[in-house]
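*Asks:* have a look at this fold, sequence not included:
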């Protein structure tokens, strides 16, 4: 029995290695067969058509540039002021006996109208007294002339020439005194008449009452302030202009009145309406403010209260704050570039006919909130890029927003550059 077991163990031991090798080789053979089968199927399958790569160019917005004649407009602001303002003061003393119905703040008086009157009785008496003194002096003068003529006749009876006669003999001093008395009496009469005339307070020009200080029944002395008035034939607005803008305005000479070609539009916002008045630069003050370094122009507005004409439906009142648009000089061949197209210190991005970037630097003549104005540096019809490029490169290819993309093949390098530029624009 034991010998049989030994023989069986020996046979099992000899066959065991052969069975282990087959176990390890079976998975490897399956993998190799699968790979060979896949390779064969791939070789039999139809290959997909290879499509060319397309360039994704940065998309930009452009604006067409055109040269034209540009008249610059300079903005300013100021306060409406009367050109003449007067404080009427009493030149005589007395009680106020008359005040006009329009004698109130805002009342309008034409030149020569009576605003108020001071009691004239005392001054009428003064005129009569001065007149009587003048008449007496004239009578004395007539008498002295008669005596002088008589003295000349008596001297001629002596047979001597008049040139040798003493002045007292001819009564010349008495005659000169009588003539002086007449002149003095005439002056007294003129003064009395002037005082009587000054009892009436007269409007010196077409005026509006600004302030009233006295009223009827009040006693006023010489030098008492009665009323403040200001002229309404035209108003003025003092307009500050910066140093960099003054060269674009046609200035009148300091000692001359400006003409109406230097127009200024005065405007004011009142409620939902923007009211406008036509004016012009009447004068240039010719002095630069030492603190703000601004120049001052004065605009003139005729008939601001519509009292002399009825062409407007709104009044330009004194003390109003207004804005002004001053018509400046006209320059030919000016290119207006949108402010959004200016990069840094006058750098402009253009796009040529081949849609390639062209970077230039221009000299900006003047700029406002919407445009920068360039003279003589751009070709008429050029296209300026208004889109901001993150990393602009001279000569890089771009695509205009309104144009269809160009379906062209590109190398892998061009594709990479275009993708990089496009990603920078989007950022």
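*Replies:* Cool, the structure landed. What you see is a predicted model, and the numbers here were worked out from it, not measured in a lab.

*Asks:* from now on I want contacts and neighbour counts done on CA atoms only, so please keep to that.
*Replies:* Will do.

*Asks:* OK, contacts around residue 338?
*Replies:* 370, 371, 372, 386 (C-alpha atoms under 8 Å, 6 or more residues apart in numbering).

*Asks:* the second one and residue 339: what is the separation?
*Replies:* Think residue 371. In this view, residue 371 and residue 339 are 5 Å apart by C-alpha to C-alpha, to the nearest Å.

*Asks:* distance to residue 97 added to the contacts of residue 338, as TSV?
*Replies:* Output for the contacts of residue 338, formatted as TSV (distance: C-alpha to C-alpha, whole Å):
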residue	distance to residue 97
370	64
371	66
372	67
386	76
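
*Asks:* tell me which of those residues is nearest to residue 200?
*Replies:* residue 370 (59.2 Å; C-alpha to C-alpha).

*Asks:* for the closest one, which non-adjacent residue is closest in space?
*Replies:* Once flanking residues are discounted, residue 370 sits nearest to residue 339: 5.7 Å by C-alpha to C-alpha, 6 or more residues apart in numbering.

*Asks:* any idea where the helices of this structure begin and end?
*Replies:* Along the chain, counting by DSSP state H, helices occupy 2-44, 121-157, 172-197, 243-246, 412-426.

*Asks:* indicate which one of the ones you listed is closest to residue 88.
*Replies:* Minimum separation from residue 88 across the helices of the chain (C-alpha to C-alpha) falls at helix 172-197, 14.7 Å.

*Asks:* so what touches stretch 166-175?
*Replies:* 141, 144, 145, 147, 148, 149, 151, 152, 155.

*Asks:* and the residue nearest to residue 288 when sequence neighbours are not counted, how far is that from residue 238?
*Replies:* Once flanking residues are discounted, residue 288 sits nearest to residue 295: 5.0 Å by C-alpha to C-alpha, 6+ apart. From residue 295 over to residue 238 the distance is 10 Å, taken as C-alpha to C-alpha.

*Asks:* then this one, side by side with the first:
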């Protein structure tokens, strides 16, 4: 084979390859333009729901902490031997129920001694009163004698010396009366002291029996039977009053004005919500305390709700979800939260028109209610808003109801976003593009189209 023949063959092969490449590129470019045109004319699959109108509660949801209504630290007021414990740890006890008994023997002895001293003081005051009566009678007689002898002296019957003797005796008996009166006052003071000692002894005996001052639940017993306890030093146990019970929580400072406003109109309802997976009826109480200052470090105000806790589900120290109901907004317009979109000019929603196109509508969003948002301005009741598929939308684009999802116009379906009526449509045809699915590199949007185009290239 000559070099000239070899060069000719290579030239022919090169021309053939270039021709095939050109043909493939032309076919691929035409197909891409066709797919792009088809895609531009396709309706975007979306889910729709209607703007609902209903009364919406204005709630504030925060985390709170349960606190006992009152906490009593049980301590012995006398020192002695702990003779008996009358309850078990963790028992619910009633007001007045006996909890502990201290050995009363030394206190009973002290009481008997005090009562004996009281009886002696009472006898002494009786004796002093009798002495006073006797001395009063004696002084009266002495005075009468002195007067008689003064009369006899004037008549010259008795001497002046005799008169002086009776006068001195009368004066002496008068002073004795004053002494007796002072003795009575001293005896009365001693009687008061003896009575106080006896009362104190009785109180000390009463302290040997320790009773519950409230209805509540007991805690750990720190001192067991047989130990010596000292007065007012060791906590024997504690009692938490849990019926009623407090739930303490904090609200942002920005809500203080609303709380004060609505609290002035009436009692505000506070609800403790059950935790995830907990099958417990929510506890309902009332707001009973608003702190007198705002915490400067956190910017919050401390609040308390009071609950009857009839089922004893609320436990001191536990953290709970709290809902404070401030008011109820009448006939509010609501849409699911996922319908709200953020744009450069603020928040907006896509509204479905009668021609199955979308309109971008700016909205003013109010408070949140569960999974819904209150719309203060921008929509009307009954209008259809897009809740799924917004990423592929632009104003004026055609839409179709996504198959198997809520939102078909004119048909009732599931409630979208916690109460807004929605609608459904038929199943998606096989091979239709999924919502929000990005197109492939060759311009196709479905697995079937991509597979066919791949086979076309392979055939070429």
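*Replies:* Good, I have the coordinates. Given the structure is predicted, the values throughout are model-derived calculations rather than measurements.

*Asks:* about what we covered before: closest one to residue 226 of the first structure among the helices of the first structure?
*Replies:* Of all the helices of the first structure, helix 172-197 comes closest under C-alpha to C-alpha, at 16.3 Å.

*Asks:* now the closest one, how far from the centre of its chain.
*Replies:* 60 Å (C-alpha atoms, centre = their mean, to the nearest Å).

*Asks:* element containing residue 13 of the second structure, please.
*Replies:* Under the criterion of DSSP states H and E, residue 13 of the second structure resides in helix 3-41.

*Asks:* helices or strands next to that helix in the packing?
*Replies:* Contacts defined by 3 or more C-alpha pairs under 8 Å, 6 or more residues apart in numbering; DSSP states H and E place helix 3-41 of the second structure against no helix or strand at all.

*Asks:* so how far is it off the chain centroid?
*Replies:* On C-alpha atoms, centre = their mean, the centre of helix 3-41 of the second structure falls 75 Å from that of its chain.

*Asks:* one more: stretch 97-112 of the second structure?
*Replies:* Here stretch 97-112 of the second structure shows a centroid-to-chain-centroid distance of 42 Å under the convention C-alpha atoms, centre = their mean.

*Asks:* can you give me the end-to-end span of that stretch?
*Replies:* Taking C-alpha to C-alpha as the measure, stretch 97-112 of the second structure stretches 27 Å from start to finish.

*Asks:* quick revisit: of the contacts of stretch 166-175 of the first structure, buried ones?
*Replies:* For the contacts of stretch 166-175 of the first structure, a burial check counting by 16 or more other C-alpha atoms under 10 Å picks out 141, 144, 145, 147, 148, 151, 152, 155.

*Asks:* out of the residues you listed, which comes closest to residue 253 of the first structure?
*Replies:* residue 141 (58.2 Å).

*Asks:* the residue nearest to residue 370 of the first structure maps to what in the second structure?
*Replies:* Counting by TM-score structural alignment, residue 339 of the first structure corresponds to residue 337 in the second structure.

*Asks:* I figured that match hits residue 373, correct?
*Replies:* Yes: here residue 337 of the second structure lies in contact with residue 373, judged by C-alpha atoms under 8 Å, at a distance of 5.4 Å.

*Asks:* can you mark which positions in the longest strand seen in the first structure are buried?
*Replies:* As assigned by DSSP state E, the longest strand anywhere in the first structure is strand 321-338. Under the neighbour-count criterion of 16+ other C-alpha under 10 Å, strand 321-338 of the first structure has 321-329, 333-338 buried.

*Asks:* which pair of those spans the longest distance?
*Replies:* 321 and 333 (36.2 Å).

*Asks:* what about residue 106 of the second structure, neighbour count?
*Replies:* 11 (other C-alpha atoms under 10 Å).

*Asks:* so what does it match up with in the first structure?
*Replies:* The alignment partner of residue 106 of the second structure in the first structure, by TM-score structural alignment, is residue 122.

*Asks:* what separates that match from residue 26 of the first structure, distance-wise?
*Replies:* For residue 122 of the first structure relative to residue 26 of the first structure (C-alpha to C-alpha), the value is 150 Å.

*Asks:* likewise residue 39 of the first structure?
*Replies:* When distance is defined by C-alpha to C-alpha, residue 39 of the first structure is 20 Å away from residue 26 of the first structure.

*Asks:* same question for residue 252 of the first structure.
*Replies:* Taking C-alpha to C-alpha, one finds residue 252 of the first structure at 110 Å from residue 26 of the first structure.

*Asks:* so those two - more neighbours on which side?
*Replies:* Set residue 252 of the first structure next to residue 26 and count neighbours by other C-alpha under 10 Å: residue 252 wins out with 18 against 10.

*Asks:* so who does that one touch?
*Replies:* Residue 252 of the first structure neighbours (C-alpha under 8 Å, 6+ apart): 258, 281, 282, 283, 284.
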